[in-house]
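Participant: any chance you can model this:
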Amino acid sequence: MKNANILISGASIAGPALAHWLARYGCAVTVVEKAPSLRPGGQAVDFKGETHRTVLSRMGILDDVRALQTGGHDQLLVDAEGRTLAVMPGEFTGGELEIKRGDLARLLHERTASSCAYVFGDSITSLTETPDGVQVTFERAAPRTFDLVVGADGIHSNVRRLAFGPESGFVRFLGHHYALVDLDQDFGPVGQMYNEPGRMAAVGGPKAPAFFVFASGPLDYDRDDVEQQKDILARAYAGMGWRVPEVLAAVRRAPSVYLDSISQVRIDRYSRGRVVLLGDAAYGNTLGGFGTGLAVVGAYVLAGELAAAGGDHRAAFGAYERVFRPYARIARSGNAGPFLAPGSPSRIRMRNWMFKYRFLLAWMMKVTDKFATDIKLKTY
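Facilitator: Below you'll find the model as predicted:
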């Protein structure tokens, strides 16, 4: 297969999933990751429906994912006194198969480490396309030329910025931020979630030991400055009731905080020349519930179309676009912010009612399952 020397930026989920397939098709794959190592732990992610199961099975990891699944967790929606108002069931938050993002990343890395080259602690600084390839420079490594470059580096994609233009042209801020924090304090065996208008705080739930969502305007901060992010949370949650002061005190002791915007990627084409985008870099929608499934199915389709086209990237990228964009349309709608942090007491009550009336919940889950299976998988 021509164009078989491929660079992937990003070693979370989409990148290693693609590396798995490309290596199977005989490509020489290099994965570069800015972080110094695999990121352990992290929020829970999930798979749902026959399409996701089929791709995991074809990858040979379905049984491993099942062995590592969390089993899903019910979450109690509580008032300021801790009284239960409603129950968010585990099958709603955790899909069919829920697994910690870090566990899934480790599994994919283990399955590809012997067949692909991983470079941690480095990042791409420039991409220059030539008739025969892409000349790539790095922060640390020596320059190299690759046949193709794949941006699988998340909603704030470095590859997308270098190849397509500034993030502001493709990422739409949806008016909320969220934070995930690992705590040194156990807040009980059952997940609990508390709301005041425009703010949500949860402990012990499916996403992380502490999970926050709050309405705000755009925030300017250093994503590598942990103390600055703790200050933002302290200001955003000042004066909030329930156990929030106690949770914020535990946040102050935490070694790390992941704070980001709830945003959506809108891009007209997934590829430009010899550069193509995959996963959240191309069709991200923060906390939308489909990101991991889209990443894994997208990797299957992109690699399969490259193999089917004999490495002809123009034909393969065009086919990837035609096959996958209709499936990825679910990521172009929806905003988890107002659902998780409703803006008024009445909207909080309406959200809670959904979990009291099972027919509403069943309808929503049926719609979700339909989106998750809305693609006819080819056998490449």
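Participant: only C-alpha atoms for contact and neighbour calcs from this point on.
Facilitator: OK.
Participant: residue 254 reaches residue 209, doesn't it?
Facilitator: No - in this structure, residue 254 is not within contact of residue 209 by Cα atoms under 8 Å, at 10.9 Å.
Participant: overlap in contacts, those two.
Facilitator: Contact criterion Cα atoms under 8 Å, 6 or more residues apart in numbering; residues shared by residue 254 and residue 209: 181-183.
Participant: which ones among these map onto strands?
Facilitator: If you go by DSSP state E, those have residue 181 in strands.
Participant: nearest to residue 302, of the shared contacts of residue 254 and residue 209?
Facilitator: Nearest to residue 302 out of these is residue 181 (Cα to Cα; 33.5 Å).
Participant: ok, which stretches of the stretch 1-150 of the chain are strands?
Facilitator: Applying DSSP state E, counting those that start in this stretch to the stretch 1-150 of the chain gives strands spanning 5-9, 28-33, 44-47, 75-78, 84-88, 97-100, 117-120, 124-130, 133-138, 144-146, 148-151.
Participant: of all those strands, which one comes closest to residue 320?
Facilitator: strand 148-151 (12.9 Å).
Participant: buried among the shared contacts of residue 254 and residue 209? Need that as a selection in ChimeraX.
Facilitator: To isolate the buried ones among these in ChimeraX, judged by 16 or more other Cα atoms under 10 Å, type:
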select :181,182,183
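Participant: let me have the shared contacts of residue 254 and residue 209 in JSON lines, extended by distance to residue 10.
Facilitator: Below are these laid out as JSON lines (distance: Cα to Cα, whole Å):
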{"residue": "181", "distance to residue 10": "22"}
{"residue": "182", "distance to residue 10": "23"}
{"residue": "183", "distance to residue 10": "26"}
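Participant: this one as well, want them side by side:
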Amino acid sequence: MKTVLISGASVAGLTTAYWLRSKGYAPTVVERAPALRPGGQALDVRGVALGVLDRMGLLEEARSVRTRMRGMTMLDAEGNELWRSTEMTLSSGRLDNDDIELLRDDLVRLLHGRAGDGVEYVFGDSLSALTQDEDGVHAEFEQGGPRTFDLVVGADGLHSKVRQLAFGAERQFVHYLGRHLAVFSAENFLGLDNWQVWMRDETARYCLYPARDNTEMRATLGFASGPLDYDHRDLDHQKSLIAEHLSHLRWETPKLLAAMRTAPDFYFDAMAQVRMRGWSAGRAVLVGDAGYCPSPMSGQGTSLAMVGAYVLADELGRAEDDHRAALARYETRMRPYAALNQALATENRGGPAPEESLDRAKNAIALDA
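Facilitator: Okay, here's the model as predicted:
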């Protein structure tokens, strides 16, 4: 049985593990965190990606845990209502479409459960080196001993370790889009009832929405700036950056920033895209944000990751022993789809993409080659 190491146990990695296992591979998933990562913002599964969920037997379960927003309100920087809608939200689009918005941790839980017992998980560890030869990929780890695999898949996000080891320094591929983003959970101190609230001005914005039957709240905060120099491991400094750029906003902002200080699942990063000439190097290949991150500004990172995982496994399953041909076909199929979805962010930086652009991008690939 062919072996594959998958770096990253989030949406891209878990979807890849499921589909490669279905093609006869023995997947090992390595994840730096000690367990599946909690928290995260609401994610959208749209268009062709719904077909991936359906083929995994997860579509109805995903629909059952989708968010149930009734609409949204937009506030100005003083907390005055500018407009409201019961037809759409900025995070998920029209409320009457077939797409699914669900919490990241719910989607990860579903994918992990579906991947099944045929997947080996190594939590609390990370890759430190990769070398390749005709026999396979020799992987070294920060904690565990060295192992050899037939393939290595980088499904480890914007700051991919596999990409760094197999392709080179991050600065070659990650392109900053002029904004930073933070996400965390808090008590629903606003008493939001399936209702989303946005506040924004020219440089800063945030979105608040309830979760878990309105018992908690998820917050997504962002601001525009030039590139920032900060330690990715220093959460206190990152929280200070958020406070510095959003403290001028009025309304409930002070209470929100106070909740951020004690949030157990705080996440912060730059809004950026990954652009590469090739997604494979020998026996190493990238899936999802590691290879073609469109940024959260596109709203399509989750769908790209799930479709990419499916297409990669589909091509490897049909190629038998010719992984080079399979990886080339994976790129050929995915590149037009990835490009259209990345364009949703770069061509519409002032707000959500036009509905017709999103409809075209989310359906711009066929699952059957």
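Participant: still on that earlier bit, relative to residue 170 of the first structure, which of the strands of the stretch 1-150 of the first structure is closest?
Facilitator: Short answer: strand 148-151, nearest of those by Cα to Cα, at 14.1 Å.
Participant: and that closest one against the second structure, how far off on average?
Facilitator: Compared with the second structure after the fit, strand 148-151 of the first structure shows a mean deviation of 0.3 Å (mean Cα distance after the TM-score superposition for the first structure).
Participant: that strand corresponds to what range in the second structure?
Facilitator: Alignment of strand 148-151 of the first structure against the second structure: residues 151-154, by TM-score structural alignment.
Participant: contact partners of that stretch?
Facilitator: The contact list for stretch 151-154 of the second structure, computed with Cα under 8 Å, 6+ apart, reads 3-8, 13, 136-137, 160-163, 283-287, 290.
Participant: now the end-to-end length of stretch 192-208 of the first structure.
Facilitator: 12 Å (Cα to Cα, to the nearest Å).
Participant: identify the residue of the first structure aligned to residue 46 of the second structure.
Facilitator: Aligned partner of residue 46 of the second structure by TM-score structural alignment: residue 48.
Participant: measure its match to residue 291 of the first structure for me?
Facilitator: To residue 291 of the first structure, residue 48 of the first structure is 12 Å away according to Cα to Cα.
Participant: just residue 329 of the first structure next, same as before
Facilitator: 12 Å.
Participant: between those two, which is the more surrounded one?
Facilitator: Between residue 329 of the first structure and residue 291, counted using other Cα atoms under 10 Å, the more crowded position is residue 291 (23 against 11).
Participant: that one and residue 285 touch, don't they?
Facilitator: Yes - proximity of residue 291 of the first structure to residue 285 meets the contact threshold set by Cα under 8 Å, at 7.1 Å.
Participant: what sits in contact with each of those two?
Facilitator: The contact sets of residue 291 of the first structure and residue 285 overlap at residue 331 (Cα under 8 Å, 6+ apart).
Participant: would you mind finding the match for residue 221 of the second structure in the first structure?
Facilitator: Match for residue 221 of the second structure (TM-score structural alignment): residue 212.
Participant: let me know the secondary structure of that match.
Facilitator: strand (DSSP: H, G, I helix; E, B strand; the rest coil).
Participant: count of residues packed around it?
Facilitator: Number of residues near residue 212 of the first structure (other Cα under 10 Å) recorded here: 24.
Participant: what is the neighbour count of residue 166 of the second structure?
Facilitator: Counted with other Cα under 10 Å, residue 166 of the second structure comes out at 21.
Participant: can you give me the distance of residue 343 of the second structure to residue 337 of the second structure?
Facilitator: Look at residue 343 of the second structure and residue 337 of the second structure: by Cα to Cα, they are 10 Å apart.
Participant: and these two? which has more neighbours close in?
Facilitator: In this view residue 343 of the second structure and residue 337 are compared by other Cα under 10 Å, and residue 337 has more residues nearby, 20 against 17.
Participant: find the nearest non-adjacent residue to that one, please.
Facilitator: residue 364 (5.4 Å; Cα to Cα, 6 or more residues apart in numbering).
Participant: show me what the one you found aligns to in the first structure.
Facilitator: So, by TM-score structural alignment, residue 364 of the second structure is matched to residue 374.
Participant: please identify the helix or strand for its match.
Facilitator: Using DSSP states H and E, residue 374 of the first structure sits in no helix or strand.
Participant: from memory it sits against residue 327, does it?
Facilitator: Yes - using Cα under 8 Å, residue 374 of the first structure is in contact with residue 327, at 6.0 Å.
Participant: re earlier: turn the strands of the stretch 1-150 of the first structure into CSV, including mean neighbour count.
Facilitator: Output for the strands of the stretch 1-150 of the first structure, formatted as CSV (neighbours: other Cα atoms under 10 Å):
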stretch, mean neighbour count
strand 5-9, 24
strand 28-33, 22
strand 44-47, 24
strand 75-78, 21
strand 84-88, 18
strand 97-100, 23
strand 117-120, 17
strand 124-130, 16
strand 133-138, 18
strand 144-146, 17
strand 148-151, 25
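Participant: next, format the ones you listed as TSV and append distance to residue 302 of the first structure.
Facilitator: Converted to TSV, those look like this (distance: least, Cα to Cα, whole Å):
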stretch	distance to residue 302 of the first structure
strand 5-9	13
strand 28-33	14
strand 44-47	19
strand 75-78	36
strand 84-88	35
strand 97-100	23
strand 117-120	20
strand 124-130	20
strand 133-138	18
strand 144-146	17
strand 148-151	10
